[in-house]
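**Q** Predicted structure and sequence below. I'll ask about it afterward.
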Amino acid sequence: MATGETEPFVEGQVVDETVAEHTTFPPFDATTFASQLLWFAITFALLYYLMAKVALPRIGGILEGRRDRIAADLDQAERLKGESEDAAAAYEKALADARARASNMADDAREAARGKANTQREAVEKDLAEKLATAETRIADIKKQALAEVGTIARDAAEAVVTTLIEAEPTTDEVRKAVDDSMAGRGTDA
């Protein structure tokens, strides 16, 4: 092989490079600046186009969607907060109304019970007054009857005592006159 010619690459063969073949770092090689700048400009323009037309609009759409969703969620949260406050106010009002109705019902029940108790008390008092009047009438009748019979009982007792004491039987008229005088507050002068 002649100098300057390269051998064809064969698989499994190791290529030895010498220091003389590369004296500068390839990106800093002045002979390749133009092609590097061209590829840099093409790559930059392609990436700029992809970013401007594809990636950034998608990211912007995603950010806009998130912003809209967050705003909608905040609006819904505010609406639900207002509804819950309204519901709480309605609950408190309903609770206050229920308490007021319960208090009114209790007052009505108390008044009804008081009225019923008063009616029953008046009926019982009237019944007791009637029974008391009946009892007083009966007592007066019994007393009258007893007083009427006291004279008879006193005559019989006086007759028995006189008979026992003097061993003689007095007449009925004498016994009656003595008992009647004694009951009238007069005594006999015998």
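**A** Great, that's in hand. Remember, it's a predicted structure, so these values are computed and weren't measured experimentally. Numbering: from 1, shown residues only.
**Q** When you work out contacts or count neighbours from here on, use the C-alpha atoms and nothing else.
**A** Will do.
**Q** Val161: neighbouring residues, count only.
**A** 13 (other CA atoms under 10 Å).
**Q** gap between it and Val150?
**A** 16 Å (CA to CA, to the nearest Å).
**Q** so which helix or strand takes in the residue nearest in space to the middle of the chain?
**A** Centroid-nearest residue in the chain, with CA atoms, centre = their mean: Leu95, separated by 8.4 Å. Applying DSSP states H and E as the criterion places Leu95 in helix 56-166.
**Q** Show me what that helix is packed against.
**A** Here helix 56-166 touches helix 172-184, going by 3 or more CA pairs under 8 Å, 6 or more residues apart in numbering; DSSP states H and E.
**Q** Would you mark the buried spots in the helix it packs on?
**A** For helix 172-184, a neighbour-count test (16 or more other CA atoms under 10 Å) marks 175-176, 178-180 as buried.
**Q** which one of those sits closest to Asp141?
**A** Comparing the buried residues of helix 172-184 against Asp141 with CA to CA picks out Asp180 as the nearest, at 21.3 Å.
**Q** any idea how far the closest one lies from Gln36?
**A** From Asp180 to Gln36 the distance is 168 Å (CA to CA).
**Q** So what touches stretch 168-177?
**A** If you take CA atoms under 8 Å, 6 or more residues apart in numbering as the criterion, stretch 168-177 is touched by 155, 158-159, 162-163.
**Q** ok, back up a step: pick the one among the buried residues of helix 172-184 closest to Arg99.
**A** Looking across these and measuring by CA to CA, the closest to Arg99 is Asp180, at 80.5 Å.
**Q** For the closest one, which non-adjacent residue is closest in space?
**A** In this structure, Asp180 finds its nearest non-sequential neighbour in Gly151, 7.4 Å apart by CA to CA, 6 or more residues apart in numbering.
**Q** Just give the number of residues close to that neighbour.
**A** Here the count is done by other CA under 10 Å, and Gly151 has 16 residues near it.
**Q** next up, a second structure to put side by side with the first:
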Amino acid sequence: MAQPITAHAEVPGIEGEGANFPPFDVNTFGSQLLWLAITFAVLYLLMSRVIVPRLSGILEDRRSRIAGDLRIAAESKARAEEAGEAYEKALAEARGRAQALAQETRDKLAAETAEKRAALEAELARNLADAEARITAGKEKAMGNVEAIASDAAAAIVERLTGQAPARDAVATAVGKAMAQ
């Protein structure tokens, strides 16, 4: 069975009747409070003189390390931005040089093409003039032979129609008169 709990509880297993649990014993409150004050003072002094300064040092060290890291990060960011600007500038210069080189190459190729075209046109003009000269010479040669061919054809026609061969001189004279008209 359970025993009722009172302000002066008895500790089981302690010999003697009426033995109270020491923290609840009113007679020991004064000494307990004294030791509480002494323990609190010692712990307070230990905390304020040893532990708090160490923690403050650790926190200050962390603050300074974080500030240093932020400063380094800001410097790195500035260097990265400068490098990016330098890269963009170099890229723009390279594009400009590439465009200038491409334009120079186009101009050079256009000049070479114009020279080749002019040389080819001159050669074609020479070939055309030579061909026209050959055609004119062939035409003149052919025209020179036309009179002889016409005389032979006229003599052959007259001989076939009449049965007699005409005189060569008469045929040549008649063909010459016909060609003159």
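**A** Right, received. Where do you want to start? Bear in mind the structure is a predicted one, so any value in this text is a computation, not a measurement.
**Q** Provide the TM-score value for the superposition.
**A** The pair, once superposed, lands on a TM-score of 0.82 when counted by TM-score structural alignment, normalised by the length of structure 2; 168 aligned residues with a CA RMSD of 2.2 Å.
**Q** on that earlier part again, just send the buried residues of helix 172-184 of structure 1 back as TSV, with distance to Lys81 of structure 1 too.
**A** Listed next are these as TSV, based on distance: CA to CA, whole Å:
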residue	distance to Lys81 of structure 1
Val175	113
Arg176	110
Ala178	111
Val179	108
Asp180	107
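**Q** follow-up on the earlier one: would you show me how to pick out the buried ones of the contacts of stretch 168-177 of structure 1 in PyMOL?
**A** The PyMOL command for the buried members of the contacts of stretch 168-177 of structure 1 (criterion: 16+ other CA under 10 Å) is given here:
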select buried, resi 155+158+159
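**Q** Put together TSV for the contacts of stretch 168-177 of structure 1, with distance to Ala135 of structure 1 on each row.
**A** As requested, those are arranged in TSV below (distance: CA to CA, whole Å):
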residue	distance to Ala135 of structure 1
Arg155	30
Ala158	33
Glu159	35
Val162	39
Thr163	40
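**Q** Which residue in structure 2 occupies the aligned position of Thr172 of structure 1?
**A** Taking TM-score structural alignment for the superposition, Thr172 of structure 1 sits opposite Arg168 in structure 2.
**Q** Please apply the same query to Leu128 of structure 1.
**A** So Leu128 of structure 1 corresponds to Leu124, using TM-score structural alignment.
**Q** repeat for Arg114 of structure 1
**A** Using TM-score structural alignment, Arg114 of structure 1 pairs with Ala110 in structure 2.
**Q** Check the gap between its match and Glu75 of structure 2 for me.
**A** For Ala110 of structure 2, the distance to Glu75 of structure 2 - CA to CA - is 52 Å.
**Q** Disregarding residues adjacent in the polypeptide, which is nearest to the alignment partner in structure 1 of Met179 of structure 2?
**A** In structure 1, the residue matched to Met179 of structure 2 (TM-score structural alignment) is Met183. Distance criterion CA to CA, 6+ apart; nearest residue to Met183 of structure 1, sequence neighbours excluded, is Gly151 at 7.9 Å.
**Q** wait, what's in contact with the one you found?
**A** Going by CA under 8 Å, 6+ apart, the list of residues near Gly151 of structure 1 reads 179-180, 183.
**Q** how about it, what's its match in structure 2?
**A** Using TM-score structural alignment, the partner of Gly151 of structure 1 in structure 2 is Glu147.
**Q** Just want the angle from the helix holding Leu95 of structure 1 to helix 172-184.
**A** 130 degrees (axes from the mean of the first three to the mean of the last three CA atoms, to 10 degrees).
**Q** Helix 56-166 of structure 1: how far from the chain's middle?
**A** Averaged C-alpha coordinates place helix 56-166 of structure 1 at 23 Å from its chain's average position (CA atoms, centre = their mean, to the nearest Å).
**Q** One more: stretch 38-57 of structure 1?
**A** Counting by CA atoms, centre = their mean, stretch 38-57 of structure 1 comes out at 68 Å from the chain centroid.
**Q** for stretch 159-167 of structure 2, same thing?
**A** Counting by CA atoms, centre = their mean, stretch 159-167 of structure 2 comes out at 95 Å from the chain centroid.
**Q** Next, the distance between the ends of that stretch.
**A** One end of stretch 159-167 of structure 2 sits 10 Å from the other (CA to CA).
**Q** for stretch 161-176 of structure 2, same thing?
**A** 21 Å.
**Q** ditto for stretch 14-22 of structure 1
**A** Start-to-end, stretch 14-22 of structure 1 (CA to CA) is 18 Å.
**Q** in it, what counts as buried?
**A** Result for stretch 14-22 of structure 1 [16+ other CA under 10 Å]: no buried residues.
**Q** likewise stretch 114-126 of structure 1?
**A** Of the residues in stretch 114-126 of structure 1, none is buried (16+ other CA under 10 Å).
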